[in-house]
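1. coordinates only, sequence not included:
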């Protein structure tokens, strides 16, 4: 058998059986994260911005978007859209007419997926580790509408709707 063919087969098996983990601006992943971000950052994840989430079809459970019609961050639980930011925000960063083709996204953690999205994370034992930002309402100077992060001191998931921050977790 040709050496190149052997190397190709070996690399194919390695890629199939490797548990992919991605560190953004860091060399090691914390715990069992699928995607992880650096400590001390002031940059969060910007959720996909859609003109109106109600116009989305074939939506997968677990989808997060910034809805331009209501200027709110929303989550789809498989049956209903759940608002994660109580007050209406501002869609100043929404680009009208530039919605992403959700069927042509990037899949991390698996060779394919039935889920539709710009970024699909697939794993049975790994999860997304949100960017950790201490007090994002103070430390992120110019957040974009649809920004999402985790405050490790307050232990809150934080969403910015273009005007206000919303916080999810055990607020004491």
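-> It's in. These figures come from a predicted structure and were not determined experimentally.
2. going forward, measure contacts between C-alpha atoms and count neighbours the same way
-> Noted.
3. How are the helices of the chain distributed by residue range?
-> Using DSSP state H, the helices found in the chain span residues 3-17, 136-139.
4. Tell me which of those helices lies nearest to residue 167.
-> helix 136-139 (10.2 Å; Cα to Cα).
5. hang on, the earlier thing: would you mind putting the helices of the chain into JSON lines with distance to residue 122 and mean neighbour count alongside?
-> Converted to JSON lines, these look like this (distance: least, Cα to Cα, whole Å; neighbours: other Cα atoms under 10 Å):
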{"stretch": "helix 3-17", "distance to residue 122": "14", "mean neighbour count": "11"}
{"stretch": "helix 136-139", "distance to residue 122": "28", "mean neighbour count": "15"}
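6. In TSV: these, plus distance to residue 109.
-> TSV is the format used below for those (distance: least, Cα to Cα, whole Å):
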stretch	distance to residue 109
helix 3-17	10
helix 136-139	29
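7. Any idea which of these gets closest to residue 110?
-> When the helices of the chain are compared by Cα to Cα, helix 3-17 sits nearest residue 110, at 8.4 Å.
8. Tell me which residues are up against that closest one.
-> Contact with helix 3-17 is made by residue 111, as judged by Cα atoms under 8 Å, 6 or more residues apart in numbering.
9. what's the distance between the closest residue to residue 144 other than its chain neighbours and residue 128?
-> Leaving aside its sequence neighbours, residue 144 sits nearest to residue 162 (Cα to Cα, 6 or more residues apart in numbering; 6.2 Å). Separation of residue 162 from residue 128 (Cα to Cα, to the nearest Å): 23 Å.
10. So between the two, which is more surrounded?
-> Counted by other Cα atoms under 10 Å, residue 162 and residue 128 do not tie: residue 162 has more neighbours, with 23 against 16.
11. contacting residues for that one?
-> Contact analysis of residue 162 by Cα under 8 Å, 6+ apart lists 71, 89-92, 143-146.
12. what's the spacing between it and residue 87?
-> 10 Å.
13. same deal with residue 4?
-> Relative to residue 87, residue 4 is positioned 59 Å away (Cα to Cα).
14. ditto for residue 81
-> Distance, residue 81 to residue 87, by Cα to Cα: 15 Å.
15. In addition, the following structure is provided for comparison:
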């Protein structure tokens, strides 16, 4: 666990990185990958908790929206698509404790960029993958709804059993299949 926390801290503390990044393992397994997570532990990627979407304009941005407790991505300028739906009942509406972040001041210039154009990239975001020919591989977890004991709101993984994207809204997992 210390290795994963250390690796994530290194990524976010860096202003820019010019390489492929493996978290929880020695190297990426594919040259088409910018950021890849180890598959040996039941952990996921936790998205930024966002209190207001004002000013977010970069299509493809993925966030955890604390106003309605849903994981969302910016599909088209001003059009947010939900990745974690609920049926409106208390059993499925997401929750998140954001008390720890409400006392903090955001740094608008804080950013980690990974890729060959990281040093010159001006795309807004906390973590930006700059290569146009590489992707991020989500953490892979078999049955995350059973395997991840205490998931955080905004967690995202690839479910290797169902072969689906899985997102957690703080209450329930939603599964997405293309």
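-> That came in fine, so what should we check first? What you are looking at is a predicted structure, and each value in this text was computed from that prediction instead of being measured.
16. Fetch the TM-score of the aligned pair.
-> Remark: TM-score between the superposed chains equals 0.80 [TM-score structural alignment, normalised by the length of the first structure]; 151 aligned residues with a Cα RMSD of 1.9 Å.
17. before we move on, the earlier item: next, give me the two most distant ones among the contacts of residue 162 of the first structure.
-> Farthest pair in the contacts of residue 162 of the first structure (Cα to Cα) is 71 and 143. Separation: 14.2 Å.
18. And stretch 113-124 of the first structure, end to end?
-> 13 Å.
19. ok, residues contacting it?
-> By Cα under 8 Å, 6+ apart, stretch 113-124 of the first structure touches 34, 48, 58-60, 63, 100-110, 127-128.
20. So the residue nearest in space to the middle of the second structure versus residue 25 of the second structure, what's the distance?
-> Closest residue to the average C-alpha location of the second structure: residue 47 at 3.7 Å, with Cα atoms, centre = their mean. Going from residue 47 of the second structure to residue 25 of the second structure by Cα to Cα gives 21 Å.
21. quick one: contacts for the aligned partner of the residue nearest to the centre of the second structure in the first structure?
-> Here residue 47 of the second structure is matched to residue 47 in the first structure, going by TM-score structural alignment. Shown in contact with residue 47 of the first structure (Cα under 8 Å, 6+ apart): 64-66, 146-148.
22. of all the residues you listed, which comes closest to residue 39 of the first structure?
-> residue 148 (15.2 Å).
23. Alignment lookup: the closest one to the second structure.
-> Match for residue 148 of the first structure (TM-score structural alignment): residue 156.
24. likewise residue 168 of the first structure?
-> Checking TM-score structural alignment: residue 168 of the first structure goes with residue 176.
25. The counterpart of residue 68 of the second structure in the first structure: neighbour count?
-> Aligning on TM-score structural alignment places residue 68 of the second structure opposite residue 70 in the first structure. Counted with other Cα under 10 Å, the neighbours of residue 70 of the first structure add up to 18.
26. With the one 10 residues further on instead?
-> For residue 80 of the first structure, the neighbour count with other Cα under 10 Å is 11.
27. need the strands for the first structure, in chain order.
-> Secondary structure of the first structure (DSSP state E): strands located at 22-23, 33-36, 45-46, 49-50, 63-67, 72-76, 81-83, 106-108, 119-121, 127-128, 147-151, 156-160, 165-169.
28. Redo the ones you listed as JSON lines? Include distance to residue 15 of the first structure.
-> What follows is those, written out as JSON lines (distance: least, Cα to Cα, whole Å):
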{"stretch": "strand 22-23", "distance to residue 15 of the first structure": "14"}
{"stretch": "strand 33-36", "distance to residue 15 of the first structure": "15"}
{"stretch": "strand 45-46", "distance to residue 15 of the first structure": "27"}
{"stretch": "strand 49-50", "distance to residue 15 of the first structure": "32"}
{"stretch": "strand 63-67", "distance to residue 15 of the first structure": "27"}
{"stretch": "strand 72-76", "distance to residue 15 of the first structure": "31"}
{"stretch": "strand 81-83", "distance to residue 15 of the first structure": "36"}
{"stretch": "strand 106-108", "distance to residue 15 of the first structure": "12"}
{"stretch": "strand 119-121", "distance to residue 15 of the first structure": "17"}
{"stretch": "strand 127-128", "distance to residue 15 of the first structure": "19"}
{"stretch": "strand 147-151", "distance to residue 15 of the first structure": "30"}
{"stretch": "strand 156-160", "distance to residue 15 of the first structure": "33"}
{"stretch": "strand 165-169", "distance to residue 15 of the first structure": "37"}
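29. Out of these, flag the one nearest residue 134 of the first structure.
-> Evaluated over the strands of the first structure, closeness to residue 134 of the first structure peaks at strand 147-151, with 4.9 Å, by Cα to Cα.
30. post-alignment, that closest one versus the second structure, mean distance?
-> On superposition with the second structure, the mean distance recorded for strand 147-151 of the first structure (mean Cα distance after the TM-score superposition for the first structure) is 0.6 Å.
31. Who are the packing partners of that strand?
-> For strand 147-151 of the first structure, the elements it packs on are strand 45-46, strand 156-160, judged by 3 or more Cα pairs under 8 Å, 6 or more residues apart in numbering; DSSP states H and E.
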